[in-house]
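J.: Return a 3D structure for these sequence lines:
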Amino acid sequence: MARKKSRSGMWGRKTVVALAIILTAELVSGAPAKHPGVGKTSRDLENVSGSQMVDVIVQFKQTPTAFHHQKVRNHGGSLKGELGLIKAGAYRMPASAIKNLADDDDVAYVSPDRPLTSMSTPINDYHTLSINAPAAWNVGLDGSGIGVVVIDSGIVRWSPDLNSLNMSSYNVVPGASTYDEYGHGTHVAGIIAGTGASSSGFGYTYTFKGIAPGAKIYSLKVLDKNGVGTDSQVIQAINSVIQYKDVYNLRVINLSLGRGVYESYTADPLCQAVEAAWRAGIVVVVAAGNDGRNNAIGTNGYGTINAPANDPYVITVGATNTKGSSTRSVQVPASYSSKGPSLWDQVVKPDLVAPGNLVISLYQQGAGLQLSNQNPNNVVPYSLYKTFGSSVGSSSYFILSGTSMAAPMVSGAVALMLQKNPWLTPDQVKARLMKTAYKGMAKSATVTDTSTGGSYKVQSDILTVGAGLLDIQAALLNNDLAPAIAGSALSPVAKVNSAGNVVATVNGSSVLGGSSILWGSSILWGSSSLSGVDIQGNSILWGASSLQADSILWGSRSVNSDSILWGASILWGSNSGAPDASNGSLGDN
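T.: Okay, the predicted model is just below:
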């Protein structure tokens, strides 16, 4: 129930142009585009000039000191904030001085302090049933003792549905209240740890409960009343999480926010920050983005993963549509969910998917709140879940859609896993989630957006659903251990041939790629192009017949015999695509 960017698009005109350039260079010609990290300034600074003042993040080759800050001042700049986590600082300086500053030997990279937004779309309970959350609750797991940090727009001042604390009322939005002035962060927090207290008891017909209702929610506010923040604000928040992780047992960060990709993750300051958290032992869960409908350059939404979801360390989550049912096999990818591979680096993303369409979670009430005021029809009527005395009271719940809502589903699942096995490292958590993800989703479907009337073709391929649908029960039952070393479960990288087809995945020593074949016998798309043309016919991805039988990727042939993930453990196994034992339907939503 997280809020990532709105489906209307985080991709502006300049970003679409950049997308066209990169995909043309790398996916069509097969030749790698010039790595943006070769230069010392990002491409989106090339068009700024003159005396105009620009907010930038300057990464140095060492943690900056007063000496380094003075160098920026010598160029007419001023320090806005320390970003020691990534050996950087946030500054405001004249555009005309950027090039000269970048030429300094102590400077590693200069990029704008870019704006970012939440990843939800305003428009149950089938969602928790379809990912097997009740299996955890039935054995007493609720996330107790685990601290989950929601870096977002803040959370509600008080709610009976949240066992929540604000970490030192931390807020990096200048002049803003510590509490949620937008509504997105509250919704996300409810998906992770809502207790359902406002919809439980006599006369209630539905209980809207989060995935890990016993987890402690710590809110770090980086998005303002309009759902907008900046890179430097998020980096400062991540730095605080690392500082206090042992004090509050902060094990998970949820980022239902993001922006476009402008350079390789190896240079992007936001990506460097999430990697620092990962190396510190914190699981970072990030919404993939809501640009899956972007067909501006004819890719049908492929290549639209947002930052920092493009980083190979983190767990990147796409969204599915439950189709109003708890039956997992009927779920399809949400048409707006961003698809891989990532720009510049061709990282195979998302890593897995979770329900993110029409999700009901906590409602931040109050005058002036943009999210609820602009979308009054999304407020869940009190009468929907309270039959006795339905004329009294007001709603505590709200409906949102987006990968922002899918990411907290996974964050809640991670809290459950860490409650059961506190010693699991981020890489071990990620590998288990991907290995046990449900592989039997509908291969393809045509979906219609009732609000716009638009029709979209969706398919459950590797660059849309990753390893598959979150399965909490299977993840909790799995005992396989990836190496504990940070980076042992890096997301694979797509290998593109001269025809522009993805033909293999590679990733060095990662258990999710390299010598251990994650996705099949190295052929993913066969004669099918990245845009998905002919994906079900001539493509090796699905084979010539059914998903469960003849597919080289998911079926019972070479994957089960040749692909070994760790030691003697079969990566996907012959039963990984078995249908859900509980195929009941609760109706349409």
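
J.: hey, let's count contacts and neighbours off CA atoms from now on
T.: Will do.

J.: chain center to the helix or strand harbouring Met405: distance?
T.: Here Met405, judged by DSSP states H and E, is contained in helix 403-420. When C-alpha coordinates are averaged (Cα atoms, centre = their mean, to the nearest Å), helix 403-420 and its chain have centres 11 Å apart.

J.: repeat for stretch 194-213
T.: Worked out by Cα atoms, centre = their mean, stretch 194-213 lies 26 Å from the chain centre.

J.: what do you get for stretch 360-380?
T.: For stretch 360-380 - counting by Cα atoms, centre = their mean - the centre lies 23 Å from the chain centre.

J.: What residues of it count as buried?
T.: Of the residues in stretch 360-380, 360-365, 369-372, 378-380 count as buried by neighbour count, 16 or more other Cα atoms under 10 Å.

J.: again, but for stretch 435-451
T.: Going by neighbour count (16+ other Cα under 10 Å), the buried part of stretch 435-451 is 435-444, 447.

J.: what's the most distant pair in these?
T.: Lys435 and Val447 (27.9 Å; Cα to Cα).

J.: next SSE after the helix or strand containing Pro134?
T.: Pro134 belongs to helix 133-137 when assigned by DSSP H and E. Counting by DSSP H and E, the next helix or strand C-terminal to helix 133-137 is strand 147-152.

J.: Can you name every helix or strand that that following strand contacts?
T.: helix 184-193, strand 216-221, helix 231-248, strand 250-255, helix 403-420 (3 or more Cα pairs under 8 Å, 6 or more residues apart in numbering; DSSP states H and E).

J.: Ranking the ones you listed by mean neighbour count, which comes first?
T.: With neighbours taken as mean count of other Cα atoms under 10 Å, the helices and strands packed on strand 147-152 reach their highest mean count in helix 184-193, at a mean of 33.

J.: Could you check the angle that helix makes with strand 250-255?
T.: Between the axes of helix 184-193 and strand 250-255, defined by axes from the mean of the first three to the mean of the last three Cα atoms, to 10 degrees, the angle is 130 degrees.

J.: for Asp268, what are its contacts?
T.: Under the criterion of Cα atoms under 8 Å, 6 or more residues apart in numbering, the contact partners of Asp268 comprise 111, 262.

J.: how close does it sit to Ala307?
T.: Relative to Ala307, Asp268 is positioned 9 Å away (criterion: Cα to Cα, to the nearest Å).

J.: what's the answer for Ser111, then?
T.: For Ser111, the distance to Ala307 (Cα to Cα) stands at 14 Å.

J.: The two - which one has more neighbours?
T.: Neighbours were tallied for Ser111 and for Ala307 using other Cα atoms under 10 Å; the higher tally belongs to Ala307 (26 against 23).

J.: Starting from Val347, give me the distance back to that one.
T.: Using Cα to Cα, we find Ala307 at a distance of 12 Å from Val347.

J.: Could you do Ser169 as well?
T.: When distance is defined by Cα to Cα, Ser169 is 36 Å away from Val347.

J.: to compare against the first, here's another:
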Amino acid sequence: MSSAKGIRRAALAVGPVVALAVGTGCLPAAAAAAPQQPGPPVGVIVALDEGASVAGVETVVVRKGGTVERELPIVNGFAATVPRSAVASLRSMTGVRSVTPDGSGHLMAVDPVLGYDTAKDEGSLSFVRDVIHANDAWKAGYTGKGVDVALIDSGVAPVAGLTSGNVVNGPDLSFESQYADVRYRDTFGHGTHMASIIAGRDAAGTAASYTASTGYQGVAPDARIVSVKVAAADGSADVSQVIAGIGWVTQHAHDYGLNIKVLNLSYGTDSVQSSVLDPLSYAVEQAWRKGIVVVVAAGNDGTLRQELADPAVNPYVLAVGAEDPNRTIGSADDTVPLFAQRGTASRYVDVVAPGVHILGLRVPNSYVDQFNPLGRVGTRFIRGSGTSQATAVISGVAALVAQKYPTATPDQIKYLITAKAVPFPLAKKTWQGTGLVDVQKSLALRPADAPVQTYTAATGAGTLEGARGSDHVVIGGTALTGQKDIFGNTWTAAATWNGGAYNGASWTGTAFTGADWTAVKWTGADWTGSAWSSRSWVSRSWITSSWDSRSWVTGVWYSRSWVADSWSDASWS
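T.: Below you'll find the predicted structure:
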């Protein structure tokens, strides 16, 4: 799904069997000796590239002595039993995207209240917390209490799990801010999912009660979300809005009773501009220098692009990649899914966290909800896969660490999270950074031992257009390009907030009213010279890298990111 490449919807599989055809896990290679023995048969999932001939590959499987078990149109492939010696040659065939082990099954004990098995469903937050040992922080009394996490995203919906008093609405800088019925609300569905992973909770409690509960809790259930909405119902957001949001968080981090220590940005563009020059990179670095731990998604375009998304490419921030636990708590068999951007030798992810079919809160009738009905679990939840979800996990971890060490600098918290992460053997260092985060080990380290980062300082002297990459918003057929922000004003790296004004225009009000930041009517012209008078905002390419959206609409959402035991409605895998 991209502006130039078009959108392909994954075909829906019939029945409760869906395949996982993602990750870097592999079957044992055939022996090098000749002649090869067929070896014992193994069950595999064969996933093909778009347009590749399933029938042609099935013919090869049969010719090699294998059996096609069932077709899986949702991954443009099929399940098969093949001689172990045939796996390598199948992988090398033109058009074959992946050949991965077919999962073994188990009976799931579905929680009738939540709608999934909290112990065995690896997408559940309970399972994720076990993987990263977050519960050890809770046992020690650290639940994120007193720490605010700024979430620059599509807003947060007041759904159960996010209504117990730990969400506050900062400014709405999105195109929807002009309409009272959708102001602050998450009409897209992405921000709510992130917020629930970071700090969701069914009810406020104590560290002991969270540990004992079987209900829904995020990684840091007592952290507070400060929602800064920048994206509209289809994900539309210009880089100038995101930069304005980062600037607002940086300026107001400790105003009005706030204590913003962490900024979650599950967003990225495919900019190729140097991180030293790039304005978006400059913005996150300024927040970092002001004492805010900026946690950024690596990006989900790994099959096409290995470089980290902008601004994860900035070396100061915490760049987060995704890992697949492969249904086990231990990390020895963990892999890095193919969708996740891994980076290059000069800049790769700092750390990874679970990011495969994660169960977060659903926003009924939002864009994500409407286009991904098979992702729904029970009545409250929806699954998402991507570095977005992994980033939210790490933001929750950062809140736990910041509670224990309230005076720690961003460099120190980055060290605490990454220094004792657990590397796993099935992925290169450039794919996993220091490895899978381990909260227990992070809390045992000392901030004083952290090195000070001394990378070249970003200047922001590059172009706003370069920061957009291929991502452009459109109104009335006119795309926003060049050095203009959404108001048509020439953007400058020196732009700062002055009350509710930013870069020469009035974007928002100047203070909180109850739990919401005040709004204003946009009276100026947009980049087309017209007034703000309709809801005709669209984006040409939010579905490429922005908001890590390959985990929301394409096959990543409910084909390559699903395994059979995710189907808790049938209770079987």
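
J.: Among the buried residues of stretch 435-451 of structure 1, which are located in strands?
T.: The strands in this structure, assigned by DSSP state E, contain 444, 447 from the buried residues of stretch 435-451 of structure 1.

J.: so how far does stretch 130-147 of structure 2 reach from one end to the other?
T.: Between where stretch 130-147 of structure 2 begins and where it ends, there is a gap of 22 Å, by Cα to Cα.

J.: circling back: what span of structure 2 lines up against the helix holding Met405 of structure 1?
T.: Residues 387-404 of structure 2 are the counterpart of helix 403-420 of structure 1, counting by TM-score structural alignment.

J.: Superposed on structure 1, what's the mean shift for the matching stretch?
T.: Overlaying structure 1 shows stretch 387-404 of structure 2 at a mean distance of 0.4 Å from the equivalent residues (mean Cα distance after the TM-score superposition for structure 1).

J.: from the chain's centre, how far out does stretch 129-144 of structure 2 sit?
T.: The gap between the average C-alpha position of stretch 129-144 of structure 2 and the chain average comes to 21 Å, counting by Cα atoms, centre = their mean.

J.: could you pull out the helices for the stretch 351-500 of structure 2?
T.: With helices called from DSSP state H, counting those that start in this stretch, the stretch 351-500 of structure 2 shows them at 367-371, 387-404, 410-418, 429-432, 439-444, 464-468.

J.: now the angle between strand 148-153 and the longest one, please.
T.: On the basis of the same axes, to 10 degrees, helix 387-404 of structure 2 is oriented at 160 degrees to strand 148-153.

J.: before we move on, back to that, how about a markdown table for the helices and strands packed on strand 147-152 of structure 1, with distance to Val173 of structure 1 added?
T.: Rendered in a markdown table, the data for those read as follows (distance: least, Cα to Cα, whole Å):
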| stretch | distance to Val173 of structure 1 |
| --- | --- |
| helix 184-193 | 14 |
| strand 216-221 | 7 |
| helix 231-248 | 7 |
| strand 250-255 | 16 |
| helix 403-420 | 20 |
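
J.: For Ala276 of structure 1, find the nearest of those.
T.: The closest of those to Ala276 of structure 1 is helix 231-248. By Cα to Cα, the value is 8.4 Å.

J.: And for the spatially most central residue of structure 2, nearest residue in space, chain neighbours not counted?
T.: Nearest to the mean C-alpha position of structure 2, by Cα atoms, centre = their mean, lies Ser388 at 0.5 Å. Closest residue to Ser388 of structure 2 apart from its sequence neighbours, by Cα to Cα, 6 or more residues apart in numbering: Ser266 at 4.6 Å.

J.: counterpart of the one you found in structure 1?
T.: Counting by TM-score structural alignment, the partner of Ser266 of structure 2 is Ser256.

J.: How many residues are close by its match?
T.: Neighbour tally, Ser256 of structure 1, other Cα under 10 Å: 34.

J.: separation between it and Tyr170 of structure 1?
T.: From Ser256 of structure 1 over to Tyr170 of structure 1 the distance is 18 Å, taken as Cα to Cα.

J.: picking up where we left off before, surely the residue nearest to the centre of structure 2 touches Ala297?
T.: Yes - contact between Ser388 of structure 2 and Ala297 holds when scored by Cα atoms under 8 Å: they sit 5.5 Å apart.

J.: what's the burial count for Gly384 of structure 2?
T.: As a burial measure, the neighbour count of Gly384 of structure 2 was computed by other Cα under 10 Å and equals 32.

J.: Kindly apply the preceding question to Leu83 of structure 1 instead.
T.: By the other Cα under 10 Å criterion, the neighbourhood of Leu83 of structure 1 contains 22 residues.

J.: re earlier: counting by contacts, list what the helix holding Met405 of structure 1 packs against.
T.: Right, helix 403-420 of structure 1 is packed against strand 147-152, helix 184-193, strand 250-255, strand 283-287, strand 315-321, strand 352-355, helix 472-477 by 3+ Cα pairs under 8 Å, 6+ apart.

J.: Select, out of those, the one closest to His68 of structure 1.
T.: Closest of those to His68 of structure 1 is strand 147-152, at 29.1 Å (criterion: Cα to Cα).

J.: For the helix or strand following that closest one, which residues meet the burial criterion?
T.: Taking DSSP H and E as the definition, the helix or strand that follows strand 147-152 of structure 1 towards the C-terminus is strand 164-171. By neighbour count, and taking 16+ other Cα under 10 Å as the criterion, the buried residues in strand 164-171 of structure 1 are 164, 166-167, 170-171.

J.: post-alignment, strand 164-171 of structure 1 versus structure 2, mean distance?
T.: Relative to the matching residues in structure 2, strand 164-171 of structure 1 has an average distance of 3.4 Å after the fit, by mean Cα distance after the TM-score superposition for structure 1.

J.: Now tell me what touches that strand from outside.
T.: By Cα under 8 Å, 6+ apart, the list of residues contacting strand 164-171 of structure 1 from outside reads 177-178, 216-222.

J.: now with 6 Å?
T.: When contacts are defined by Cα atoms under 6 Å, 6 or more residues apart in numbering, strand 164-171 of structure 1 is touched by residues 178, 216-221.

J.: Widest-spaced pair of those?
T.: When Cα to Cα is used, the two most widely separated members of the contacts of strand 164-171 of structure 1 are Thr178 and Lys216, lying 17.5 Å apart.

J.: Leaving aside the residues adjacent along the chain, what's closest to Ile198 of structure 2?
T.: Once flanking residues are discounted, Ile198 of structure 2 sits nearest to Gly396: 4.6 Å by Cα to Cα, 6+ apart.

J.: can I assume the one you found is in contact with Ala220?
T.: Yes - the criterion here is Cα atoms under 6 Å, and Gly396 of structure 2 meets it with Ala220 at 5.0 Å.

J.: Now the common contact residues for those two.
T.: Residues touching both Gly396 of structure 2 and Ala220 comprise Ile198, with contact defined as Cα under 6 Å, 6+ apart.
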